[in-house]
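K.L.:
compute the structure for the input listed below.
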Amino acid sequence: MPLIDRDDSALVIIDVQSNFYPPTRLDVDRQRFQEMVRRIAWITSVADRLAVPVVVTEEDPAVSGHTVAEIREALPAKAVTLAKNAFAVWDNPGIAAAIEATGRTTMVLVGIETDICVAHSAIQLHDAGKRVVVIDDAAYSPGRAHDRGLRRVTGQGIETLSTKELFYDWVRTIECADTFHDTHRDLTPPPGVRL
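P.N.:
The predicted structure is shown next:
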């Protein structure tokens, strides 16, 4: 597979909402969840500065709340946020239209839950002819469900990358990476991402 081309990429942030998980469900995985949120906020900021379009989904926002503040604050002005009623983003006509409107064919997926909404979205987008990449350290399901979701998508021929790998695919050269870091000193890499 070729490297991920930022000029053909759209970032799809799936359901990282304030009330999606009751606090008791996060007791064991709270740190992993918070690190995922920080990575997504950072990827979103990088996407904004590299002119990568961003589509955000919110599953049943009346119950699950809206996108968490840390990510919402990083969204580009042109980002589109849409309610999601089917688990796969592609099965929601408004979201599918927003994805098509980006004009991009490589979909970079982050969010929750890895084994359901992220997996369903990845599979449906892949079946629709898109190149799909799931950022494995910027997706989340509690416990072993995360690994099961990643196994399912890779079994379908869908790529997985880390946040670090995505960044370097998008910038491609030492000069571009150095220029990005010099220009955007405010973007401190998130936990677990050594650039």
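
K.L.:
hey, let's count contacts and neighbours off CA atoms from now on
P.N.:
OK.

K.L.:
farthest residue from the center of the protein?
P.N.:
Relative to the centre of the chain, the most outlying C-alpha is that of Glu175, 25.8 Å out, by C-alpha atoms, centre = their mean.

K.L.:
which element follows the longest helix seen in the chain toward the C-terminus?
P.N.:
When the chain is scanned for its longest helix (criterion: DSSP state H), the result is helix 30-49. Sequence order places strand 54-59 as the next helix or strand after helix 30-49, per DSSP states H and E.

K.L.:
what's in contact with the very next helix or strand once past that next one?
P.N.:
Counting by DSSP H and E, the element after strand 54-59 in chain order, helix or strand, is helix 61-64. Residues from elsewhere that reach helix 61-64 (C-alpha atoms under 8 Å, 6 or more residues apart in numbering): 17-21, 58, 83.

K.L.:
how big is the angle separating the host helix or strand of Ala98 from strand 54-59?
P.N.:
Ala98 is part of helix 93-101, with elements assigned from DSSP H and E. Helix 93-101 and strand 54-59 are oriented at 170 degrees to each other (axes from the mean of the first three to the mean of the last three C-alpha atoms, to 10 degrees).

K.L.:
and helix 93-101, what's buried?
P.N.:
By neighbour count on 16 or more other C-alpha atoms under 10 Å, the buried set for helix 93-101 is 95, 98-99.

K.L.:
ditto for stretch 163-181
P.N.:
163-164, 166-171, 177, 180.

K.L.:
who touches it?
P.N.:
In contact with stretch 163-181 (C-alpha under 8 Å, 6+ apart) are residues 3-6, 39, 43, 46, 135-138, 187, 193-195.

K.L.:
now tell me what touches the helix holding Ala98 from outside.
P.N.:
10, 55, 57, 80, 82, 84, 89-90.

K.L.:
could you also give me the structure for this second sequence? I'd like to compare it with the first:
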Amino acid sequence: MINDQLLSQVVVIDIQDKLVDVMPKSEIKKVIDASSVLIQAAKILEVPCFYTEQYPKGLGSTVKKLKTLLLNPAIEKKAFSCLDESKFKSALVKSRPQIILCGLETHICILQTALALKAAGKEVFVLEDATLSRSSLHHQNAIARLRLEGIVVTNIESVIFEWLRAAEGDHFKIIAKLIKS
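P.N.:
You can find the predicted model right below:
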């Protein structure tokens, strides 16, 4: 369970123009929309949010809809596991052990990052509704493997409502409108 937004941080992995172009069209919009809601809720609740770009010279930059919401510059990488990049390691907030992952592709960068973070002692949460692979078989295989490896597979609404904890207050009202839209 996500105990508190003060323990969480969000990592958006490689939702870049050229990767988005090769994803199943019916699914990628849902992933981008879910990631957008997550980023906005994180911002409202002051949960740090980082994003990576896999070889941006070749794969382009993060899609505009998300990039406009993200405050920090992208962490460029060539390694599949984000943890293999020193800039990523130094960006993580050490006092926040719960790391929520969304992005592309589930069976490559999400999987390798989640397993490396777990091995480093972090509590890792992968958002099934905000991750995707080119092949649905690869996505489902990665989700099953993540569960077997002890990674928590969840969804954006569960995370957000665990952060909120109660249906009250200004944050709840703002975020509830975000989720409904």
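
K.L.:
so the longest helix of structure 1 matches what in structure 2?
P.N.:
Aligning helix 30-49 of structure 1 against structure 2 (TM-score structural alignment) gives residues 25-44.

K.L.:
what residues sit buried inside that stretch?
P.N.:
Result for stretch 25-44 of structure 2 [16+ other C-alpha under 10 Å]: buried residues 27-28, 31-42.

K.L.:
what helix or strand is the closest residue to Pro53 of structure 1 other than its chain neighbours on?
P.N.:
Nearest residue to Pro53 of structure 1 in three dimensions, chain neighbours excluded: Ala10, at 5.0 Å (C-alpha to C-alpha, 6 or more residues apart in numbering). Assigned by DSSP H and E, Ala10 of structure 1 belongs to strand 9-14.

K.L.:
that strand vs structure 2, mean deviation?
P.N.:
Taking mean C-alpha distance after the TM-score superposition for structure 1, the mean distance separating strand 9-14 of structure 1 from the aligned residues in structure 2 is 0.4 Å.

K.L.:
what comes into contact with that strand?
P.N.:
The list of residues contacting strand 9-14 of structure 1 from outside it, by C-alpha under 8 Å, 6+ apart, reads 40, 44, 47, 52-58, 99, 102, 104-112, 117-118.

K.L.:
what range in structure 2 matches stretch 124-135 of structure 1?
P.N.:
Going by TM-score structural alignment, stretch 124-135 of structure 1 lines up with residues 116-127 of structure 2.

K.L.:
ok, the residue nearest the centre of structure 2 - contacts?
P.N.:
Centroid check for structure 2 by C-alpha atoms, centre = their mean gives Cys102 as the closest residue, at 2.3 Å. Each residue near Cys102 of structure 2 by C-alpha under 8 Å, 6+ apart is listed here: 10-13, 35, 110, 126-128, 130-131.

K.L.:
what about 7 Å?
P.N.:
11-13, 35, 126-127, 130-131 (C-alpha atoms under 7 Å, 6 or more residues apart in numbering).

K.L.:
what's it aligned with over in structure 1?
P.N.:
Match for Cys102 of structure 2 (TM-score structural alignment): Val110.

K.L.:
do Gly58 of structure 2 as well
P.N.:
Per TM-score structural alignment, Gly58 of structure 2 is aligned with Val63.

K.L.:
its match: neighbour count?
P.N.:
Neighbourhood size, Val63 of structure 1 [other C-alpha atoms under 10 Å]: 11.

K.L.:
and the gap between it and Tyr168 of structure 1?
P.N.:
As judged by C-alpha to C-alpha, to the nearest Å, Val63 of structure 1 and Tyr168 of structure 1 stand 37 Å apart.

K.L.:
ok, now Ile174 of structure 1?
P.N.:
Taking C-alpha to C-alpha, one finds Ile174 of structure 1 at 9 Å from Tyr168 of structure 1.

K.L.:
the longest strand along structure 1 vs structure 2, mean deviation?
P.N.:
If you go by DSSP state E, structure 1 has its longest strand at strand 131-140. Superposed on structure 2, strand 131-140 of structure 1 shows a mean distance of 0.5 Å to its aligned residues (mean C-alpha distance after the TM-score superposition for structure 1).

K.L.:
helices or strands up against that strand?
P.N.:
helix 30-49, strand 106-112, helix 119-127, strand 159-161, helix 163-171 (3 or more C-alpha pairs under 7 Å, 6 or more residues apart in numbering; DSSP states H and E).
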